[in-house]
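Undergrad: A structural model of the following input is requested.
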Amino acid sequence: MTEPTQPPKPSRRALGPGGPQVSAIGYGAMGLSGVYGAADDAESLRLLHRLLDLGVDFVDTADAYGDGHNERLIAGLLAERRQEVFLATKFGATADSGLGRPENVRRSIDASLGRLGTDHVDLYYLHRLDPDTPIEETVGAMAELVQAGKVRHLGLSEISARTLRRAHAVHPIAAVQQEYSLFTREPEAELLPAMRELGVALVAYSPLGRGVLTGAFREVSDVENLQVRQQRYPRFAEESLRHNIALVQPLRERAEELGLTSAQLALAWLLAQGDDIVPIPGSRRIGNVEANIVAATTQLDRRVVDELSQLFPADVAAGERYHPDGMARLDR
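TA: Below is the predicted model of the structure:
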């Protein structure tokens, strides 16, 4: 009896010059906590184990995902295979005042470590900038966690180039997590050049446009849990969603010509933007995860990369990334 074909293991990339090595494609675990539809914990754990078997070791979570559920779920993986996982988590996601204060930094890491059942986190992000606390104070407290051995590397999420420079002056920042895809090219203007100047990696979340770039949605009615998505993301408002679905048609056609899926081509384009970029797509389906890994072993011709860049210029997608309250939390 022949064994099932295994996709080739993804290559590895460094989070900054001389920084830690991680799989070129990571995994964003938010969807395992019911954000986009029901998820079964036992099946989710099987998926997480499968990730490691396939060579994907970079697992991303946050204390806000499922109000701690996501971290508790991942604890089941860590209990058996902690040494195989490069673990990233985040704190400070909500709009509550003072979440960037040193006392909350210390409180948050201890709570996350308790839920995760581990003594350290490999990469610890500030999820959203606290406008009431200078970034120097927040990063200073995060640096103390490195000294205490609770955290190995520091990260920030959704921050401006100016804030990154201020933070990096306090303690080296290994990575910035930012939305980046064919639909969202905002980082290219100011943030990515600053990151490259400082030697900071970009971890790209929502690299598939929250599912639209996969080409799986041909009609608005194809979108699972549409009302929940519409409550969070204006790009899923009906008129905007129709526009965005239509944008994917040439991507789908080009992918078919190359023997790829739309998702694989979108991820391969992102990886081609630089070896300092690590996308973290998420899916609740093992088959999708296996297919995504192929992108990390796909070398696109430069003409294809340029063609896609022209097809998807900045601001091509209809609708803001978040509703006004969410946009207000972004440090732009």
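
Undergrad: please make it C-alpha for all contacts and neighbour counts, starting now.
TA: Will do.

Undergrad: G155 - nearest residue in space that isn't next to it in sequence?
TA: Nearest non-adjacent residue to G155, counting by C-alpha to C-alpha, 6 or more residues apart in numbering: Y125, 4.2 Å away.

Undergrad: any idea how far the one you found is from S240?
TA: Between Y125 and S240 the distance is 31 Å, computed by C-alpha to C-alpha, to the nearest Å.

Undergrad: so between those two, which is more surrounded?
TA: Y125 (24 against 17; other C-alpha atoms under 10 Å).

Undergrad: element containing H153?
TA: Assigned by DSSP states H and E, H153 belongs to strand 151-157.

Undergrad: for the helix or strand hosting I109, packing partners?
TA: Per DSSP H and E, I109 falls inside helix 102-116. Counting contacts by 3 or more C-alpha pairs under 8 Å, 6 or more residues apart in numbering; DSSP states H and E, helix 102-116 packs against helix 69-81, strand 86-91, helix 135-148.

Undergrad: pick the most buried one from the ones you listed.
TA: Mean neighbours per residue, mean count of other C-alpha atoms under 10 Å, is largest over the helices and strands packed on helix 102-116 for strand 86-91, with a mean of 22.

Undergrad: for the comparison step, fold the sequence that follows:
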Amino acid sequence: MNALDIRGLHLSLPGTARPVLAGVDLTVATGETVALVGESGSGKTLTSRSVLRLLPKGATTRGSVLVEGEDVLAMTPAALRQLRTHTAAMIFQDPRAAINPLRRVGDFLTESLRLNAGTDAAEAERRATVMLEAVGLTTAVLRQYPGQLSGGMLQRVMIAAALTGDPTLILADEPTTALDVTTQAEVVALLGDLRRRFGTGLLFVTHDLGLAAAISDRVYVMYAGRIAETGPAGTLFHRPHHPYTAALLDSTPRLDAPRGRLAAIDGQPPSLREALTGCPFAPRCRYATAVCAEEPPERLPVAGDPGHRVACHHSALVAGGAPDE
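TA: Now for the predicted structure:
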């Protein structure tokens, strides 16, 4: 059984002309790290938040979000509370916005255990101490306020908080965005180490393809609320089959890249106020033909590449590296 199994997830919001998420399929196996990448506004954060049913007001959904085989979208409030306390946990993007600055770190770490899990204060503090040590912090942090800690230390506190309930799934929503490069590397290494030690499934949401390549076993590339391409990290980054994936890789800074201006993706992502027909990436794609504007592509397996699937009418051409003449 997978730690997470999202099947055909559609999510719509009031006032939009198209679904924010349109048929998302995504799995995370126990002990596996999966990266979800794409531009801002592609639907990455809403996909991760749907796993805990942290949805915007007025949102309507269809499809299923299974955590350890249980559908989150159909859970009762009591079952949902149990899920958020023990089964799945989220590491938010900005730890300073997620932790109350007026309360000590120890209160933040033990509150969920004491109030939702019924753990007594002494056991909750012992558990918090164990998790702090696991992320490389000392017990002195329990008595400190968030303002006394650096950004990297606060993100470690967030990771410790996520681990206190022994979750089988951790959702990391761009957890390194607010950190400097050195601290980013430390947090990424820490997440990888904790995943191996505790056997926790990890969904790592990011717009940074370098981070995705460093930490993930598999990658999902999202565009306009749809999965454009998915596959093993090494395979997908070495030979992408979707023009959006290829364009993202081309626009990533590399030490071995040719001198000159960094490549950019022309145009803008589609607005939620506009209905989509055909492939959503077609207006920005150099491979697009008439069929791309008329028919949405199915996500099909890539021949000879197990686990690699792509939604593109011209995927073989993209992998070959040259547009139609």
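
Undergrad: TM-score for this pair?
TA: Once superposed, the chains reach a TM-score of 0.37 (TM-score structural alignment, normalised by the length of structure 2), with 208 aligned residues with a C-alpha RMSD of 6.7 Å.

Undergrad: and the angle from the helix or strand just after the strand holding H153 of structure 1 to helix 135-148?
TA: Next helix or strand after strand 151-157 of structure 1 toward the C-terminus (DSSP H and E): helix 161-170. Angle between the axes of helix 161-170 of structure 1 and helix 135-148 is 40 degrees (criterion: axes from the mean of the first three to the mean of the last three C-alpha atoms, to 10 degrees).

Undergrad: quick one: contacts of helix 161-170 of structure 1?
TA: Residues from elsewhere that reach helix 161-170 of structure 1, judged by C-alpha atoms under 8 Å, 6 or more residues apart in numbering: I135, E136, V139, G140, L156, I173, E190, L191, A194, M195, L198.

Undergrad: which parts of that helix are buried?
TA: By neighbour count with 16 or more other C-alpha atoms under 10 Å, helix 161-170 of structure 1 contains the buried residues A161, T163, L164, R165, A167, H168.

Undergrad: got the angle between that helix and strand 151-157?
TA: 160 degrees.

Undergrad: and the next helix or strand after helix 161-170 of structure 1, what other elements does it pack with?
TA: Downstream of helix 161-170 of structure 1, the next assigned helix or strand under DSSP H and E is strand 175-179. Where contact means 3+ C-alpha pairs under 8 Å, 6+ apart, strand 175-179 of structure 1 is packed against strand 151-157, strand 201-205.

Undergrad: deepest-packed of those, please.
TA: Taking mean count of other C-alpha under 10 Å, strand 201-205 is the most buried of these, at a mean of 25.

Undergrad: tilt between that strand and strand 175-179?
TA: Using the same axes, to 10 degrees, strand 201-205 of structure 1 lies at 30 degrees relative to strand 175-179.

Undergrad: any chance of a markdown table for the helices and strands packed on strand 175-179 of structure 1, columns distance to A266 of structure 1?
TA: Converted to a markdown table, those look like this (distance: least, C-alpha to C-alpha, whole Å):
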| stretch | distance to A266 of structure 1 |
| --- | --- |
| strand 151-157 | 22 |
| strand 201-205 | 12 |
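
Undergrad: so which of those gets nearest L145 of structure 1?
TA: L145 of structure 1 lies closest to strand 151-157 among these, at 5.5 Å (C-alpha to C-alpha).

Undergrad: by contact count, what packs against that closest one?
TA: strand 121-126, helix 135-148, strand 175-179.

Undergrad: make TSV out of these and add distance to D41 of structure 1.
TA: Formatted as TSV, these follow (distance: least, C-alpha to C-alpha, whole Å):
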stretch	distance to D41 of structure 1
strand 121-126	22
helix 135-148	30
strand 175-179	26
